[in-house]
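A.B. asks: no sequence on hand, only this structure:
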């Protein structure tokens, strides 16, 4: 990981980043359940998932997949940008233990901040796919980014 100063003016709509894969493990799911208190059978009970719910196996928490996917896109530290939140989060397909996810992040919006002239807004669509190329999660990650020269 390195520090990369990227100001608002350095972002262009249409820029795309891709990550390598990451396999979702038993340890990921158990740790996340312990951290959140979400021990629902969808995540913890293989027999229930297969024989009662017809899911085909245990599924990872949606919030776990969000956290891992966003973390996968955080390759460099940019002191000029700060996460502003997430919009349009959709869990499109379940992620099963053993699935490998990959992330595509595309800049879909670059605009002035509505209330602060020294900042801009950069919106990045995050699409998560499994090993079959199926989209499992989609969201828009919002950033506020310093404009060049605004803080000098």
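C.D. replies: Arrived safely. Nothing here was measured: the structure is a model prediction, and the numbers come from that model. Numbers count the residues shown, from 1 in each chain.
A.B. asks: from here on, just use CA atoms for contacts and neighbour counts.
C.D. replies: Will do.
A.B. asks: isn't residue 85 up against residue 144?
C.D. replies: No: no contact is recorded between residue 85 and residue 144 when judged using C-alpha atoms under 8 Å, the distance being 9.5 Å.
A.B. asks: putting a second one here so we can go through both:
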């Protein structure tokens, strides 16, 4: 669905949570093929048994890509992604983990050079089924101001 949500329509501390998504072995294999990242941490179950986590872990980039996709919903014709900041992976993601994303507006500010736009920062925390944070990042949106001429 298309919506029009201007800079003025965002409020700090507004929050939402996505539905869950379970990480599968197929996700990991497909991601390895797409990226060329065949490190044993993701692909070699026997080798991983001798490592600290004891099992294969999902690529951080896979976790990030899935999380971003999970946050996509309505298409806001007045905003676009400006970038991501402070990407962290505090805990591993394993095959069979079910993830959801908690999103909270953490900041709003004027764009330093484009008066017709503001920057809205969403804090994204990706949580597993135990509620542990497995990824944290800040999604910065470039959002048109109401009545402004871009």
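C.D. replies: Sure, I can see it. From a predicted model like this one, the values you see are computed outputs, not experimental measurements.
A.B. asks: related to what we said a few turns ago, got any residues that touch both of residue 85 and residue 144 of the first structure?
C.D. replies: With contacts taken as C-alpha atoms under 8 Å, 6 or more residues apart in numbering, residue 85 of the first structure and residue 144 have no neighbour in common.
A.B. asks: quick one, which of the two is more surrounded?
C.D. replies: Neighbour count, other C-alpha atoms under 10 Å: between residue 85 of the first structure and residue 144, residue 144 has more, with 24 against 11.
A.B. asks: for the more buried one, give me its contacts.
C.D. replies: 81, 82, 83, 84, 113, 119, 120, 121, 122.
A.B. asks: make a ChimeraX selection of the buried ones in those.
C.D. replies: Those of those that count as buried under 16 or more other C-alpha atoms under 10 Å are selected in ChimeraX with:
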select :81,119,120,121,122
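A.B. asks: could the contacts of residue 144 of the first structure go into TSV alongside distance to residue 32 of the first structure and secondary structure?
C.D. replies: Formatted as TSV, the entries for the contacts of residue 144 of the first structure read as follows, by distance: C-alpha to C-alpha, whole Å; DSSP: H, G, I helix; E, B strand; the rest coil:
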residue	distance to residue 32 of the first structure	secondary structure
81	27	strand
82	25	strand
83	22	strand
84	23	strand
113	34	coil
119	34	strand
120	34	strand
121	31	strand
122	29	strand
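A.B. asks: since that was my last question, I'll sign off now.
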